[in-house]
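**Student:** Quick check, what structure comes out for this input:
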Amino acid sequence: MRFIYMSLFVLLFNCYQVERQCTDYKTGTFYSEITIDGTLYKSTFTRTDTLQIETYNNHVDSTKLRWINDCEVIFKTINPKSMAEKKDVHLKILTTTDSSYTFEYSYVGETKKQKGVAYKATTP
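**Tutor:** Presented below is the predicted three-dimensional model:
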């Protein structure tokens, strides 16, 4: 009887695993939306294997990328102008679709995480 319950548990657990296609989002042009304290923040960015250039509020930031695995990356600001920009950011892709991914991010070593969604940019 235990075997049946255990088998049922394993089957149910496997059915709810989310398949992620993170490699589809390692390079390209995207835009993201993040809501913090009820305010929506939008940015656009272009990513190569080792570099990301992001535009937010007419401000351009460049970061070096170090991929931990296909779904996790560390961002290091190239020319930080403040103490906050000197902190590395850890981003993890949680789910993917054919045109977007949901992610969570935080400063390296901190437990407070924020979530957001990034979309593949469409060319006109």
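
**Student:** When you work out contacts or count neighbours from here on, use the C-alpha atoms and nothing else.
**Tutor:** Will do.

**Student:** is it true that A84 lies in a helix?
**Tutor:** Yes: counting by DSSP: H, G, I helix; E, B strand; the rest coil, A84 is found in a helix.

**Student:** another one to check against the first:
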Amino acid sequence: MKKLLILPLLLLLISCYNVERNCKDFKNGKFKFDYKVDGVNKTTVFERKDSIEIETFEGKTDTSSIRWVSDCEYVLQKVHPKNMAEKNAIVMKILTTSKNSYTFEFGIVGSDAKQRGTVEKISDGR
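**Tutor:** Presented below is the predicted three-dimensional model:
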């Protein structure tokens, strides 16, 4: 009987949990994104200033425009795409934030396929 009373209380507590999202803290600054491609660690460093993002990957720099949909969601579009794939806009959604990092979901606009990652803020960009 006691177990039956604990279960609804536990479900009530879980449903009241709010994920922290201080997305405005990540609109500007310098960031690092570490990930693996075919078992090899890769790092992208990028700097974001409101409506522009400058990314450096393997010694190459690229610029994208940013259109903020909300405080936690934006669309990236390459300024100078080099091929058809780079012409596709990418939607980015910040899912959770902590003091110096955020977890996000991203994918091509209009596609249901999404990937997740975590970005670390390395400076405020000043």
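
**Student:** Where in the second structure does stretch 79-89 of the first structure fall?
**Tutor:** Residues 80-90 of the second structure are the counterpart of stretch 79-89 of the first structure, counting by TM-score structural alignment.

**Student:** And the matching stretch, what's buried?
**Tutor:** N88, A89, I90 (16 or more other C-alpha atoms under 10 Å).

**Student:** same check, this time on stretch 100-108 of the second structure
**Tutor:** Buried-residue list, stretch 100-108 of the second structure, by 16+ other C-alpha under 10 Å: S101, Y102, T103, F104, E105, F106, G107, I108.

**Student:** Sort out for me which of these are in strands.
**Tutor:** Secondary structure defined by DSSP state E assigns S101, Y102, T103, F104, E105, F106, G107, I108 of these to strands.

**Student:** Columns distance to V37 of the second structure on top of those, output as JSON lines?
**Tutor:** Listed next are these as JSON lines, based on distance: C-alpha to C-alpha, whole Å:
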{"residue": "S101", "distance to V37 of the second structure": "21"}
{"residue": "Y102", "distance to V37 of the second structure": "21"}
{"residue": "T103", "distance to V37 of the second structure": "19"}
{"residue": "F104", "distance to V37 of the second structure": "18"}
{"residue": "E105", "distance to V37 of the second structure": "17"}
{"residue": "F106", "distance to V37 of the second structure": "16"}
{"residue": "G107", "distance to V37 of the second structure": "17"}
{"residue": "I108", "distance to V37 of the second structure": "18"}
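
**Student:** For the first structure, which segments count as helices?
**Tutor:** 2-15, 83-86 (DSSP state H).

**Student:** Out of those helices, the one nearest T123 of the first structure is which?
**Tutor:** Closest to T123 of the first structure of these, according to C-alpha to C-alpha: helix 83-86, at 30.5 Å.
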